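>>> Following is a predicted model, sequence given first.
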Amino acid sequence: MAFATRRRQDCHSVTRHRRFSALLTAARRSGPGLSLCTSLAFTALAQAPAHAQARLDAQYEATLAGIPVGRGSWTIEIGDDQYTASAFGGTSGLLKAISNGSGTGAAQGRVVNGALIATNYSASTTTSKKTEAIHITLANGNVKESGIDPTPPVDPDRVPVTDAHKKNVFDPMTASLLRVPGNADPLSPDACRTGAAVFDGRMRYDLTLDFKRMETVRADKGYRGQVVVCAIYFKAVAGYIPDRPVIKYLQSARNMEIAFAPIPGTRFLVPFRMVVPTPLGTAMLEATQFITQANPHSPKTQ
């Protein structure tokens, strides 16, 4: 964009710098905000199971107010009796020039009667100032052990996470894979009538979906077709600081949404696009590549 004077260019640059700095600060503190919109970019490559029913290789671009701020990749393999989901991502564009960051993580588990039962989840984020690693071990939906390295300081204002909060939960990545039971077309309004209890290693929160619309999308590479768009609602349960503005904002937001696309050969839907309006502009994570491959020799997950 052309500007009439150098002064206007400088003012615009300072404004964008402040907006990105504010975004970075909010992202570091948000926890669930990252889970909703950018955690796909902050995960790690994992070993794939043999004889997969289906595989997804996806690449995403994150934008804020239409300006690119990050890129990530996501790989999912669903087998007859096990699954892995993994990704890698980092900042890009102007945000990278201001504060470089990247992340890795992975989720693994078993496939039992068509459902994904996580056994391990890990994630790490690295910025110019610090590196943080989270790990969770689960058994039948219950957290057996979890930790953050380095151990964060104790904040007396944080709502404590109890053992009861760690039962019947999903890790953030497994929670992103939407399973649609039954035999009908999984890509339907019924797919949105669900929710999940999530523990990300620090915070316990609930996500609830509701149907919004059907839509047609087109990735630069790969998928072209319908998606089901769900509204998503966030409720903090434990592990959060009630007075933190990002928590209040996410809990009151009524215009966040996720568009889910299918993985052929399974009854699972995967986020194709996620939209989270923020005071700094609309944050969006959208697939630029969404390539799926079904194994014709494997039975469809029920």
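Thanks, I have the structure now. Numbers count the residues shown, from 1 in each chain.
>>> hey, let's count contacts and neighbours off CA atoms from now on
Noted.
>>> Which stretches in the stretch 51-200 of the chain count as strands?
Remark: strands assigned in the stretch 51-200 of the chain by DSSP state E, counting those that start in this stretch are 52-64, 67-79, 82-91, 101-112, 115-127, 131-139, 142-149, 178-179, 195-199.
>>> Check which helices and strands the shortest one sits against.
Read it as strand 178-179. strand 268-278 (3 or more CA pairs under 8 Å, 6 or more residues apart in numbering; DSSP states H and E).
>>> Can you tell me what sits against the strand it packs on?
36-37, 176-180, 186-187, 227, 255-263, 282-287, 290 (CA atoms under 8 Å, 6 or more residues apart in numbering).
>>> so of those, which ones are in helices?
Per DSSP state H, helices hold the following members of those: 36, 37.
>>> Would you write out the PyMOL command that picks the buried residues out of the contacts of strand 268-278?
The PyMOL selection below is limited to those of the contacts of strand 268-278 classed as buried (16 or more other CA atoms under 10 Å):
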select buried, resi 36+37+176+177+178+179+180+186+187+227+256+257+258+259+260+261+262+263+283+284+285+286+287+290
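>>> So what's the gap between stretch 63-76 and the chain middle?
Relative to its chain's centre, stretch 63-76 lies at 11 Å (CA atoms, centre = their mean, to the nearest Å).
>>> Identify the residues contacting that stretch?
Contacts of stretch 63-76 (CA under 8 Å, 6+ apart): 40-42, 45, 55-62, 83-96, 280-285.
>>> Repeat that for stretch 212-224.
Identification of contacts with stretch 212-224 by CA under 8 Å, 6+ apart yields 188-189, 225-231, 287-292.
>>> List only buried entries from the contacts of stretch 63-76.
Looks like these have 40-42, 45, 55-62, 83-92, 94-96, 283-285 buried, using 16+ other CA under 10 Å.
>>> what about versus this one:
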Amino acid sequence: MPPSLVRCLAVTAVLIGATAPALAGSGAVAIRYAMTLAGLPIGAAALDASVAGNGAYRIKVSARVGGILSLVSDGKGAATASGRMGTAKPMPTGYALNNISGNKQQTVQMVIADGAITDVAINPDLRYRSDRVPVTEADKRGVIDPVSAMLMPVAGGGETMAPAACDRTLAVFDGAQRFDIKLAYSRMDQVASKGYSGQAVVCSARYTPISGHRPDREQTKFMAANRDMEVWLAPVAGTRVLAPARIVVGTQIGRLVIAATRFAQGGGIADPTEANAN
């Protein structure tokens, strides 16, 4: 898979996580997505999340990239996270990623306590690069993993579909890199998918690398300067949460669009190969 697209997909995964459903009380929800690049189908993704009555949560995100990209490379991956919902944000305790691209596999496991990373295992280890910005211990505090970022409670008792829903900056650590994703209100729009058709609040997004990155790499510079990133948020029935109905990320080889084809209450849809099923 082209390196620039890998970075864009990584940021996109966090955009999905930045606004995906947190369940009020207890329950489960699943969303299927179709993915296109420059208008061509490249794969699918799925999200399955559940929250128990005591606040304990578990999330699985999975994706498969192929389509026209299979001429260059193919890839699939799945990530899980667990923890307990706090009053304002999730408090993750564990995160795991298994990613396969071509004939290469990478796994990441993290243990988290009170917002601090206490243990990280990456296999294979990252290659040493003299230009890589070191990750400090301070960079591993006050953070959230990319998958737990998808549990976002909407505080208060007012309208959930409001500009304030976009007022978020996510401090993310993925096991190798520390970065921020800042959301800001852009406009209101309309979306349509099986399970939800109606109004959405649209947030612009900006990526800011903090550490673990290589600042002189072309794709790092591109993503840090990228202003073509947006996420459409739609309500999840029966909860005070918003979920991503559509995501756009500009890349160096065309626009990446991830669009929800189905919202489902009750969970159980985590197979990305079924993302376009009726």
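Looks like it arrived, so ask away. Fair warning: this is a prediction, and the values are worked out from it, not measured in the lab.
>>> Tabulate the strands of the stretch 51-200 of structure 1 (a markdown table), appending distance to residue 166 of structure 1.
Converted to a markdown table, the strands of the stretch 51-200 of structure 1 look like this (distance: least, CA to CA, whole Å):
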| stretch | distance to residue 166 of structure 1 |
| --- | --- |
| strand 52-64 | 29 |
| strand 67-79 | 25 |
| strand 82-91 | 21 |
| strand 101-112 | 17 |
| strand 115-127 | 13 |
| strand 131-139 | 9 |
| strand 142-149 | 5 |
| strand 178-179 | 20 |
| strand 195-199 | 7 |
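>>> which of the ones you listed is buried the deepest?
Scoring those by mean neighbour count under mean count of other CA atoms under 10 Å gives strand 82-91 as the most buried, with a mean of 25.
>>> what's the mean deviation for it versus structure 2?
For strand 82-91 of structure 1, the mean deviation from structure 2 after alignment is 1.3 Å (mean CA distance after the TM-score superposition for structure 1).
>>> in what helix or strand does residue 8 of structure 2 lie?
Taking DSSP states H and E as the definition, residue 8 of structure 2 sits inside helix 3-19.
>>> which residues in the stretch 151-278 of structure 2 form strands?
Using DSSP E, counting those that start in this stretch, strands in the stretch 151-278 of structure 2 cover 168-173, 178-193, 196-211, 229-235, 242-251, 254-265.
>>> Provide the aligned range in structure 1 for the shortest one.
The alignment of strand 168-173 of structure 2 onto structure 1 (TM-score structural alignment) spans residues 194-199.
>>> circling back to that earlier point, buried ones among the contacts of stretch 212-224 of structure 1?
Buried among the contacts of stretch 212-224 of structure 1 by 16+ other CA under 10 Å: 188, 226-231, 287-292.
>>> Just give the closest residue to the residue opposite residue 89 of structure 2 in structure 1 once aligned, not the sequence neighbours.
Alignment note (TM-score structural alignment): residue 89 of structure 2 maps to residue 115 of structure 1. Spatial nearest neighbour of residue 115 of structure 1, excluding adjacent residues (CA to CA, 6 or more residues apart in numbering): residue 179 at 7.3 Å.
>>> counterpart of that neighbour in structure 2?
Per TM-score structural alignment, residue 179 of structure 1 is aligned with residue 153.
>>> ok, back up a step: surely the residue nearest to residue 115 of structure 1 meets residue 111?
No: with contacts counted by CA atoms under 8 Å, residue 179 of structure 1 stays clear of residue 111, the gap being 11.6 Å.
>>> so what's the nearest residue to residue 161 of structure 2 once chain neighbours are set aside up against?
Leaving aside its sequence neighbours, residue 161 of structure 2 sits nearest to residue 201 (CA to CA, 6+ apart; 6.3 Å). Contacts for residue 201 of structure 2 (CA under 8 Å, 6+ apart) come out as 161, 162, 163, 165, 185, 186, 187, 188, 189, 232, 233, 234.
>>> Apply 10 Å and report the result again.
160-166, 185-191, 231-235, 242, 244-245 (CA atoms under 10 Å, 6 or more residues apart in numbering).
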